[in-house]
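Colleague: Below are the sequence and a predicted model; questions follow.
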Amino acid sequence: MSTTTAATTSRHLNRLAVAKSPYLLQHAENPVDWYEWGPEAFKKAKEEDKPIFLSVGYSACHWCHVLAHESFEDEVTAKLMNQHYVNIKVDREERPDVDRLYMTFLQSMSGGGGWPMSVWLTPDLHPFFAGTYFPKGRFRDILSKLAELWKDDHDRVVASGKSVIEQLQAASKMAPSDSPISISSSASTILAYLTRRYDSINGGFGGAPKFPSPAQTTHFLARYAALKLTNSETDRDTREKAKKARDMAVTTMLKIWGGGIRDVVGGGFARYSVDERWHVPHFEKMLYDQAQLLTTSLELSLLLPSSSPNCSTLHAIAANILTYTARDLLSPEGGFYSAEDADSLPALPESSARVIGEKRQKKEGAFYVWTSQELDDILGKEWAEVFGYHFGVKLGGNVDPEVDREGHLTGQNVLYTAHSVEETAKKFNIASIEEVQIMLDGCLSMLMVYRDEHRPRPGLDDKVLTCWNGLMISALSKASEVLPSYEKRAIELAENAAAFIHKHLYDSTTGELRRSYREGPGPQGQADDYAFLIQGLLDLYEANGKEEYVVWAVKLQEKMDELFYDGSEEEGGGYYASAPDEHVLIRMKDAQDGAEPSAVSVTLYNLQRLAHFAEDRHAEYQAKADSILRSNSQLLEHAPFALATTVSAGMVADSGYRQYIVSGAPSDPHTQRLLAGIRKAPILNRVLIHVNPDDPPKELAKLNGTIKSLLDGLKKDEKPNVRVCENFTCGLPVYDVMEFEEGLPKVGV
């Protein structure tokens, strides 16, 4: 290496080496002259009149790695980039506001999107070309042609970019529809849409690739089913549709569980499957998927008889996720890390001397897949035969080359449930399925030990995101209520995650959140950080009865309203999804669900619930909730399937929220039985309020006149009881557990 090249590489290393994002750090040694998103890069672009190349991705993304290896690590390509562009790297998980704006442009231009996202901007940050992954030759060609276009037709490119921003600004100011909002009609449209797209053979919706996407699919179906099946006034036709909705969601979850998208050996779920059978995944594991699948499995389990096999499987899914996240994604201080990578280094052969000094390339799925010979060697021939039949192992590998574009999985097996335990027992003439299950569990334990001892682990994205931790706090809170044997562990994990956020990501003097933590707090919080954490805190309060969580949620909603609420009636009000930033040219109001529910839709849920927790502010919260529906009325009318979570929240509100006020010491068995009755019923419209006579909720009483009145007349020696309140009118206290449970909503036959 020449002195000049060495100095250049050192300079590049130093610039991204100070980043906190694991994704940016992955590019610290590229020969590309990368900048972080910020004034330094923008100033350089304007001073040198160079277009900007913006590359957006995330650390666990497989195709981001492919683009990096092919192009960003290539000296010739890097020279082109450095000569003609100011190059900016963005972690989409740290800066969703940047990602959201330019992804909207990409989707409008091409009809699709994804990561890595490659966008070319003018120095004024106006986009004029975009795409996702480009092979090296194509990428170089685009770099050269766009550089020529900038030089030869500069003014037209600038005008085009300015026009794009003006169009996006106009689109972001969609006026409310004049038609009245019908949540019932929107829900029926979504159900019909999902029914048409449902894959009755493999589960899921649509063809390959398949994403779990609970917010858009199974979560909506579970909530639709719960509301319709527990309503005694539901007509026969709607009840049948609700059963179909439940069954589509349950079958999808069971098919996901049986597929290779589940890490059969170590637990947890990959981000998506490249085929329609959930067999071959892209192997990255994201915290937000674990949280949402955990929540969905628990909510669906409440719609089935507790003795049914499907209910048991849904509980197994939940336990599997909880075990995985607590083992592999939990930081020492209690926050949850963001993701595990898709790629990892292949294991060294037993005789590794011959490869010392050679550079090994990471391969997708290397940590997770197995050859038939490996399984024979680790498990022994006899057990490997039984194991291989059950989990679909083939001598030459079980991955279709059509879904393995890079050939990383040639000769490998992605484990999936090819045959049931009963079929396996019959195949090998084994007397009992219990014996087969013990054998399979033993094999899985052996493979996990082998994998951990002999294979390099995938990279860990060890930043803690407020928003995704909020989702996990919600999921863990629900697990503590629903999942047998996990109550104490799930609550402990949820409380520790909340404590981590309070300590590292919350400023109690300003009330503001930071988005991420890694070696210190990261950028300012976005709307989803507030929304998901508020939801998590409300769920945690309902699960453990500690009023500090609901009081914190109220404070966070105040700050969110201050930072994100748009009170302009002209555009219908509503909430921005992005924090204010002079360099993000458009503050989006994006209520559309994606891999996660939108911040706006979760805020709708939160406002509706807070209106009953802090009922003295009911009018204020309700007005803001109404503005969310009003500002999204056109989409609700014409494309409600893009707003499934918003519609879910609207359905719950239309059913009418109920306050369940449980008075009694938490340790009293009678109190526990009353709480258990509430928790085993699928009550989506509940607001569960705890009143402990020994430690009354005095702060909550300042926000809730009903609770204040109750505390004023509270008798310490009164037997535990529950009051059910609707429309802020409470019934008499019920003391008898059986009498109380008899009146709770039930799914019915």
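Modeller: Yep, that arrived.
Colleague: all contacts plus neighbour counts: C-alpha atoms, from now on.
Modeller: Noted.
Colleague: Measure how far stretch 578-585 is from the centre of its chain, please.
Modeller: How far stretch 578-585 lies from its chain's middle: 23 Å, per C-alpha atoms, centre = their mean, to the nearest Å.
Colleague: and what of stretch 588-604?
Modeller: 12 Å.
Colleague: for stretch 642-655, same thing?
Modeller: 19 Å.
Colleague: tell me which residues of it are tucked away?
Modeller: For stretch 642-655, the neighbour count (16 or more other C-alpha atoms under 10 Å) marks A642, L643, A644, T645, T646, V647, S648, A649, G650, M651, V652, A653 as buried.
Colleague: The structure to be compared is supplied as follows:
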Amino acid sequence: MSTETLTNVLAKSKSPYLLQHKDNPVAWQEFTPSTISLAKQLDKPIFLSSGYSACHWCHVLAHESFEDPDVAEIMNRYFVNVKVDREERPDVDRVYMTYLQATSGGGGWPMSIFMTPNLEPFFAGTYFPKGRFKALLLRIAELWDEDREQCEAMGQGAVEQLKEMSGSSNVAESLTSILSSSPPTKIYTQLLRLHDTRYGGFSGGGSRSNGPKFPSCSMTLEPLARLASYEISEQIDRDKCREMGMKMIRGIWRGGIHDWVGGGVARYSVDERWIVPHFEKMLYDQAQLITGALDFALLSNSSEEEDDDHCQSLQDDRKVCFDLASDILEYTLRDLQSPEGGFWSAEDADSANEKGKKSEGAFYIWDKKELDEVLGEDAEVVGYLFGVKEGGNVDMQHDMHGEMTGKNILYQAKEYAEVAAKFDKTDDQVRGIIKNSMVKLKERRDKRERPGLDDKILTSWNGLMLSALAQAATKLPDTYPVKEQCLAAAEKIVSFIRERMWDEHKRELARSWREGKGPGGQTDDYAFMIRGLLDLYEASGKEQHALWAIELQLRQDELFWDEQGGGYFASAPDEHVLVRMKDAQDNAEPSAMSVSLHNLSRLSLIASNEYEKYEKKAEVTYLSIGEELKQMPRAFGYSACGLMDLEWGYREVIIIGSPSDPLTRRYLNLVHTIYAPYQVIIHIDPSHPPKALAEENDVIKSLIQGMINEVSLRICENGTCGLPIKDIEEAKKVLGVE
């Protein structure tokens, strides 16, 4: 087969990212067995480019190089060129990203990999400017032609190293040995060192950080919430932990990373003050920030013993947390939920500016003249609060391509009290002006070209959103109107996934949906959906959600469990994925391994007839990453959270009573609005007892059999259930609510 027969085949793809490249002069192929066979037949090296639809630098590389006929001609002459959507094929991406990180000390997207026809990588990078990329293509082609044996030897050596890295040589001796190394204290020490005391958040420079800053949860907010709540060590200042978490949440809320006009939060901030965002919006960030904000809202409950100033400070913190969660919920339900109920993946950073040219942030930034025109007499108040300047408020060092010159990003530059004093208004009047102004600005902004939408539906990210919605349905105060939509939206996710993305016959989840099913599901698809289903079970009391979670856990164990080393492989076996990796380290999302650990602990109580099975799997999984938990626990932060929960002690809270009974509602509200991640909530409605779930839990079965029609709450710990409690004040004491 000659080079001329290769053409760009991406028009046949369903991936939004791949479709962005369907008109490139590059003869892109998809990562399929036929493509790999083709590379072998042509005896050419493979250039693999991995990215995702909302990736700004992926677009830059495409515009500079992949759309250039001269660059494309070189690529087509010397390589078989393969495009991978890393969100649809994380198994492929993970292998080569691990190689990239090992060889360069860093990673990111776009990921650029050169490999043999046998898929063995021998050179890797990320974004290359056009001149460097063109020179690199020619140099790699020359190297392949003149010293192919060296390329193959490098590739084979890389694969062997990857296999060693994915092995199970670091299994810990026992849970006791892991706990004795004090992962929580190490996490606290590291976060304290990396904490930006001025602007909040965490990055390499600590208090002198220059950015970037990420709204990470599994590595920051989740551990900090537990460290603030649990009495773990005298070395850990619990108040400081809550303070660090709140400073980060406040920084995000006040910053330009938060979309003041339309809601939601951008992928990250390029600067230390949270002002200049990388404008793409990812579903997984929205979901995790909702749950993180809700956790810190519950941590900010005040007691009668607090002094008035401290009590007011806690109330202010709660409001910021609830405002952020509500803001993100309104955005996701309005702009990311498909009509069928699943949630789309992301909105792009780029869109057309007023001149019709695609640029980053064009949809979100403002010329002062336009603000004045839209807001009229309120423009001065709004401009003062949001730091608006005639010549724009974006620092040149944070605008590499000059795309935001003369423009303004809205961020809270002043306190409301300062604005009120300057304009001789009350605080409430200023807030009213801002609220009305945001409505006007949204009406104007909606006339602009919207950023591109990645409208594929990922099972894993929908699992994260399912958790967020379920928790918001129970934790968000009734004063936030969006709360009313949350439970129904969560149920719609489950219906969509079950009807469209679950194969009842094969008992398997699909990874994605866009005009039909995408590739097969991976470990995180199962793990994140199980967590979401357990959260929805606790929020709704509907046993079918717990039962499907049990079924998915069984299937996850069958497909991904590592019989030799313990823990879960990230993907099912695939002959074209040379190394079967494990997803154990937290990043922008929690790892599938860490979420599975929490799921197993919760299932050991909900489906307690299999307690030993779940507990044993959890223990073996902890041991499989034990040395990493000892040496670098922050990178495994959500797994460390699971250890903290275990050490603190799990409990079941069982409530018997009709949902319509006022006391039942008070009990449910009480248990849902205290911060207790070590708690499993089981609600038994006498009129609709969970008979199927009772077959998985003998405690539930015995309570149903001996049930009397009287509202009660009881706590079960260490295999023993306490006496029924029939008084709300007594319940507060037993639950540790002050």
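Modeller: Ah, there it is. Please read all numbers here as calculations on a predicted model, not as lab measurements.
Colleague: Could you get me the TM-score between them?
Modeller: The TM-score (TM-score structural alignment, normalised by the length of structure 2) is 0.95; 713 aligned residues with a C-alpha RMSD of 1.5 Å.
Colleague: tell me the two of the buried residues of stretch 642-655 of structure 1 that are most distant?
Modeller: A642 and A653 (19.2 Å; C-alpha to C-alpha).
Colleague: before we move on, back to that, return the subset of the buried residues of stretch 642-655 of structure 1 lying in helices.
Modeller: A644, T645, T646, V647, S648, A649, G650, M651, V652, A653 (DSSP state H).
Colleague: Could you double-check that the third one lies in contact with V602?
Modeller: Yes - judged on C-alpha atoms under 8 Å, T646 of structure 1 makes contact with V602 at a distance of 7.4 Å.
Colleague: what do these two both touch?
Modeller: With contacts defined as C-alpha atoms under 8 Å, 6 or more residues apart in numbering, no residue is shared by T646 of structure 1 and V602.
Colleague: The equivalent of I433 of structure 2 over in structure 1 - how many residues pack around it?
Modeller: Counting by TM-score structural alignment, I433 of structure 2 lines up with M439 in structure 1. Number of residues near M439 of structure 1 (other C-alpha atoms under 10 Å) recorded here: 15.
Colleague: Work out for me the element M439 of structure 1 sits within.
Modeller: helix 433-454 (DSSP states H and E).
Colleague: how close does the very next helix or strand once past that helix sit to structure 2?
Modeller: Counting by DSSP H and E, the next helix or strand C-terminal to helix 433-454 of structure 1 is strand 460-461. Strand 460-461 of structure 1, aligned to structure 2 and superposed, deviates on average by 0.5 Å (mean C-alpha distance after the TM-score superposition for structure 1).
Colleague: what does the helix or strand that comes right after strand 460-461 of structure 1 correspond to over in structure 2?
Modeller: Going down the chain from strand 460-461 of structure 1, the next helix or strand is strand 464-465, by DSSP H and E. Alignment of strand 464-465 of structure 1 against structure 2: residues 457-458, by TM-score structural alignment.
Colleague: centre of the chain versus whichever strand or helix holds A7 of structure 1, how much separation?
Modeller: Counting by DSSP H and E, the element that carries A7 of structure 1 is helix 3-17. Taking C-alpha atoms, centre = their mean, the mean C-alpha location of helix 3-17 of structure 1 is offset from the chain mean by 36 Å.
Colleague: Give me the nearest residue to the aligned residue in structure 2 for Q83 of structure 1, chain neighbours excluded.
Modeller: When structure 2 is aligned by TM-score structural alignment, Q83 of structure 1 is paired with R77. The shortest distance from R77 of structure 2 to any non-neighbouring residue, by C-alpha to C-alpha, 6 or more residues apart in numbering, is to T3 (6.7 Å).
Colleague: Q107 of structure 1 is in contact with M117, isn't it?
Modeller: No - contact between Q107 of structure 1 and M117 fails when scored by C-alpha under 8 Å: they sit 10.7 Å apart.
Colleague: When the two are compared, which one has more neighbours?
Modeller: M117 (22 against 14).
Colleague: Map the more buried one across to structure 2 for me.
Modeller: For M117 of structure 1, the residue aligned by TM-score structural alignment is M111.
Colleague: ok, longest helix in structure 2?
Modeller: helix 308-335.
Colleague: what helices or strands is it leaning on?
Modeller: The elements that helix 308-335 of structure 2 packs onto, with contact taken as 3 or more C-alpha pairs under 8 Å, 6 or more residues apart in numbering; DSSP states H and E, are helix 238-254, helix 283-299.
Colleague: Residues touching the first one, excluding its own?
Modeller: I take that to be helix 238-254 of structure 2. Residues from elsewhere that reach helix 238-254 of structure 2 (C-alpha under 8 Å, 6+ apart): 188, 195, 199-201, 215, 220-221, 224-225, 227-231, 258, 265, 273-274, 293, 296, 299, 317, 320-321, 324, 411-413.
Colleague: whereabouts in structure 1 does it align?
Modeller: With TM-score structural alignment as the criterion, helix 238-254 of structure 2 aligns to 242-258.
Colleague: quick one: that stretch to structure 2 mean distance?
Modeller: Stretch 242-258 of structure 1 sits 0.7 Å off on average (mean C-alpha distance after the TM-score superposition for structure 1).
Colleague: list the contacts for the residue nearest the centre of structure 1?
Modeller: Nearest to the mean C-alpha position of structure 1, by C-alpha atoms, centre = their mean, lies Y288 at 2.6 Å. By C-alpha under 8 Å, 6+ apart, the residues touching Y288 of structure 1 are S338, W468, L471, M472, E596.
Colleague: What is the equivalent residue in structure 2 for it?
Modeller: Under TM-score structural alignment, Y288 of structure 1 pairs with Y284 in structure 2.
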